[in-house]
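S.K.: Predicted model and sequence below, questions to follow.
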Amino acid sequence: MLALVFILLVPAPLGAYAVYLRVQYAGEPSAEARTRNNDALWLGHAWVDGRKTEADVTALAEQLQGTGIRDLYVHAGPLEHDGTLPLASVSPKARWFTTAMRAAAPAVQGIHFDFEPVQSGSKGFLAVLDQTHELTTARGVPLSVAAAQIDPIFHVNVLPLLLTGEGKWWSHGYFAEVARRVEQIAVMSYDTAMPLQSLYGGYVAQQTQLALEATPASTDLLMGLPAYWESNPSHWGHAETVAAAVRGARLGLGASTRKNFGLALYIDFTATPENWAAYRDGWCVAP
């Protein structure tokens, strides 16, 4: 009987939530919801392991022209179990790339952490951010972090915890705790399992609103764009598109005048010309 009740009750709230997301995706984004030149791009490991050349750096700099991309998140890891990063063996061309890239297209220098998974409420992660922030502050560079999505429905994070032992979302409060400890936070607003573009776009709109509420005005906030294709239960490529994410973020941003807001493309080596066009046309080009 308990199982039957569960089966009967679960579809109702999920259906109501789907309707809510579809409503979130309705209407026209504000004309003011355009790039504030605080966007970013995640870059793969090829840029720091010797596979890229000066010509590639020049091509990347040219590709970034006319966009709002200011920051590049370069994959320089992985870290060792003790937290060290042996650049000489893991990313031997890291210094070459940062020097070449700053010469070709000046960008902000700093540290971007992408630790996965980080469970909501993790005190260890907050401690790492506190310790790192002391170092970055002393050197006058920003600390940036990739963040999990925010719990979209009250305590829904309990479900994946019960089923897999790992949560998918951060609580609103924990997201705020992380955001207060960094200069920039980028939400990984993809891999949502949404089956339709309208639902995915509505979900991004909701996540944008939640993140805006939780992020201090002094911290840069960016929403991730899925510039890659997968087709599986956690990421339906026909639904999770750059165009839907851009439109959803614009709807969530509304008429906000917040300047330190942006979008972040994930990731350079899978981004297609269509992905770039959706980002440029939807976010960078005024109507």
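M.R.: Good, I have the coordinates.

S.K.: Every contact and neighbour count from this point should use C-alpha atoms.
M.R.: Noted.

S.K.: the helices in the protein, which residues?
M.R.: Assigned helices in the chain, in chain order: 2-9, 11-24, 54-64, 87-90, 94-104, 123-139, 158-164, 172-179, 197-214, 242-253, 273-279 (criterion: DSSP state H).

S.K.: Which among those helices is found nearest to residue 38?
M.R.: The minimum distance between residue 38 and the helices of the chain falls on helix 54-64, with 12.4 Å, by CA to CA.

S.K.: quick revisit: pick the most buried one from the helices of the chain.
M.R.: Among those, the stretch with the highest mean neighbour count (mean count of other CA atoms under 10 Å) is helix 242-253, at a mean of 27.

S.K.: Structure two is appended below for comparative analysis:
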Amino acid sequence: MRWLLTRVLAGLAALAVLLVGAAALLGYQFTGEPAPWAASQGADAAWVGSWEDTGALDALLTTGGVNTLYVYAGDIGADGSVEREPGTADLLSWLAAEHPDVRALAWLRHVTEGSSLVRDRFDEEAGATLAAGAAEVAADGFAGLHLEIRPVTVNDPSVPDLMGVVREALGEDAVFSVQAQHVELVPGGRVPSFVTEGEEKYWSAGYLDRVTEHADEVVLPGVGADMPMDVLYGGFMVRQVTEGVGALADRDEVTVRFGLPAHTSGDWGPVEDTESIGTALTGIRLGMTRVEPPEGMTLGVALYVADEADAEDLAAYTAGWLLS
């Protein structure tokens, strides 16, 4: 018993050292001044969950920084079936009339719980069903597809395979956007989270590259970081940029976006006090300054979600990213 207790305490001590080291790393990352060029490239996006009132969305689009919307178009079942969200045609009509230069992608999501380490997230039959259904939705007035599937465990082979099948079903003319999970802050850093939470919060850089191989656009979320302090959240966003850009640096042409927390209702995920648009943008700009993205890579941000963004969020986006 004493031997076991000693081993447990040693393990806890090692974990504590790891956490302290990670906190120090993140705090250090969130220092310095971003370069003047590290700002909007006019290729930003926003998720849209509701469109009964388009006031907040209209205010955001009027800034001119957002050219893409991920319009909630339905949920994906475990068998790959797609349950459509009604009324998307109304928003598409509004966009065509009021903001014709903004393209809309069909946002389909599969959000569940647990690991896909032992059982793949989608088997071959479910993947074929999903690909066909997603292509049908995307062709219904949208410019393409934005796909969100989580959580997915690193090395689950079904999801990279699925992305290839979806790409083929969409065709080459449609825009294919993939929402990734957070990339691990340091190599191997995903393991403690997986052990304690029982599901994968982080992806390795290599798995991020594999999953998004067929995507035109990749989105790394800026919410759900679970950082206890805003300075750590800022450092977290710096690392998302440097690690994410590094993982995808060999792509010929790709757009990479980083999420901004603008959700307030909790309908689309937990609201965390330490996460703000201002802190996220400072972290993103610092990350861009340090990594210097390669030619052919376009960087942007994406507001989560546009219909819940208030005037304070809009002011933070305008001042911190559009620099106006």
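M.R.: All right, it came through fine. These numbers come from a predicted model, not from an experiment.

S.K.: How close are the two chains, by TM-score?
M.R.: The TM-score (TM-score structural alignment, normalised by the length of the first structure) is 0.86; 272 aligned residues with a CA RMSD of 2.3 Å.

S.K.: ok, residue 323 of the second structure touching residue 37?
M.R.: No - taking contact to mean CA atoms under 8 Å, the distance of 10.3 Å between residue 323 of the second structure and residue 37 leaves them out of contact.

S.K.: what's the nearest residue to residue 259 of the first structure if we skip its chain neighbours?
M.R.: Beyond its immediate neighbours in the sequence, the residue positioned closest to residue 259 of the first structure (CA to CA, 6 or more residues apart in numbering) is residue 36, lying 5.8 Å away.

S.K.: what's near enough to touch that neighbour?
M.R.: 68, 259, 260, 261, 262 (CA atoms under 8 Å, 6 or more residues apart in numbering).

S.K.: any idea how far the first one lies from residue 154 of the first structure?
M.R.: Distance from residue 68 of the first structure to residue 154 of the first structure, counting by CA to CA, to the nearest Å: 34 Å.

S.K.: Which residue of the two possesses the greater neighbour count?
M.R.: residue 68 (21 against 9; other CA atoms under 10 Å).

S.K.: Can you find the partner of that one in the second structure?
M.R.: The pairwise alignment with the second structure assigns residue 68 of the first structure to residue 65, based on TM-score structural alignment.

S.K.: Its match: what's it in contact with?
M.R.: Under the contact definition (CA under 8 Å, 6+ apart), the residues listed for residue 65 of the second structure are 40, 41, 42, 43, 44, 322.

S.K.: got it, and residue 34 of the first structure?
M.R.: The neighbours of residue 34 of the first structure, taking CA under 8 Å, 6+ apart as the test, are 250, 283, 284, 285, 286.

S.K.: Please point out which of the residues you listed the second structure shares.
M.R.: For both residues aligned by TM-score structural alignment, their matches' CA atoms under 8 Å, a contact is called conserved when the aligned residues also meet in the second structure; among the contacts of residue 34 of the first structure this holds for 250, 283, 284, 285.

S.K.: quick one: what's aligned to the third one in the second structure?
M.R.: To tie it back to what came earlier, the one meant is residue 284 of the first structure. The pairwise alignment with the second structure assigns residue 284 of the first structure to residue 322, based on TM-score structural alignment.

S.K.: Which strand runs longest in the second structure?
M.R.: Taking DSSP state E as the criterion, the second structure has its longest strand at strand 66-76.

S.K.: Map residue 300 of the second structure across to the first structure for me.
M.R.: Match for residue 300 of the second structure (TM-score structural alignment): residue 262.

S.K.: So of the kept ones among the contacts of residue 34 of the first structure, which two are at opposite extremes in space?
M.R.: 250 and 285 (12.9 Å).

S.K.: And residue 223 of the second structure, how far from residue 159 of the second structure?
M.R.: Counting by CA to CA, the gap between residue 223 of the second structure and residue 159 of the second structure amounts to 22 Å.

S.K.: Distance check, residue 82 of the second structure against residue 76 of the second structure.
M.R.: Plainly put, residue 82 of the second structure is 5 Å away from residue 76 of the second structure if you go by CA to CA.

S.K.: what's the matching range in the second structure for stretch 151-162 of the first structure?
M.R.: Against the second structure, the aligned range for stretch 151-162 of the first structure is residues 184-195 (TM-score structural alignment).

S.K.: ditto for stretch 4-22 of the first structure
M.R.: Aligning stretch 4-22 of the first structure against the second structure (TM-score structural alignment) gives residues 9-27.

S.K.: how far apart are the matching stretch and its match in the first structure?
M.R.: Superposing on the first structure and averaging over aligned pairs (mean CA distance after the TM-score superposition for the first structure), stretch 9-27 of the second structure comes out at 1.9 Å.

S.K.: can you list the residues that contact that stretch?
M.R.: Counting contacts by CA under 8 Å, 6+ apart, the residues touching stretch 9-27 of the second structure from outside are 192, 231, 232, 233, 234, 235, 236, 239.

S.K.: How far away from the center of its chain is that stretch?
M.R.: Here stretch 9-27 of the second structure is found 26 Å from its chain centre; the criterion is CA atoms, centre = their mean, to the nearest Å.

S.K.: what does stretch 28-39 of the second structure give?
M.R.: The offset between the C-alpha centroid of stretch 28-39 of the second structure and the centroid of the whole chain comes to 21 Å, using CA atoms, centre = their mean.
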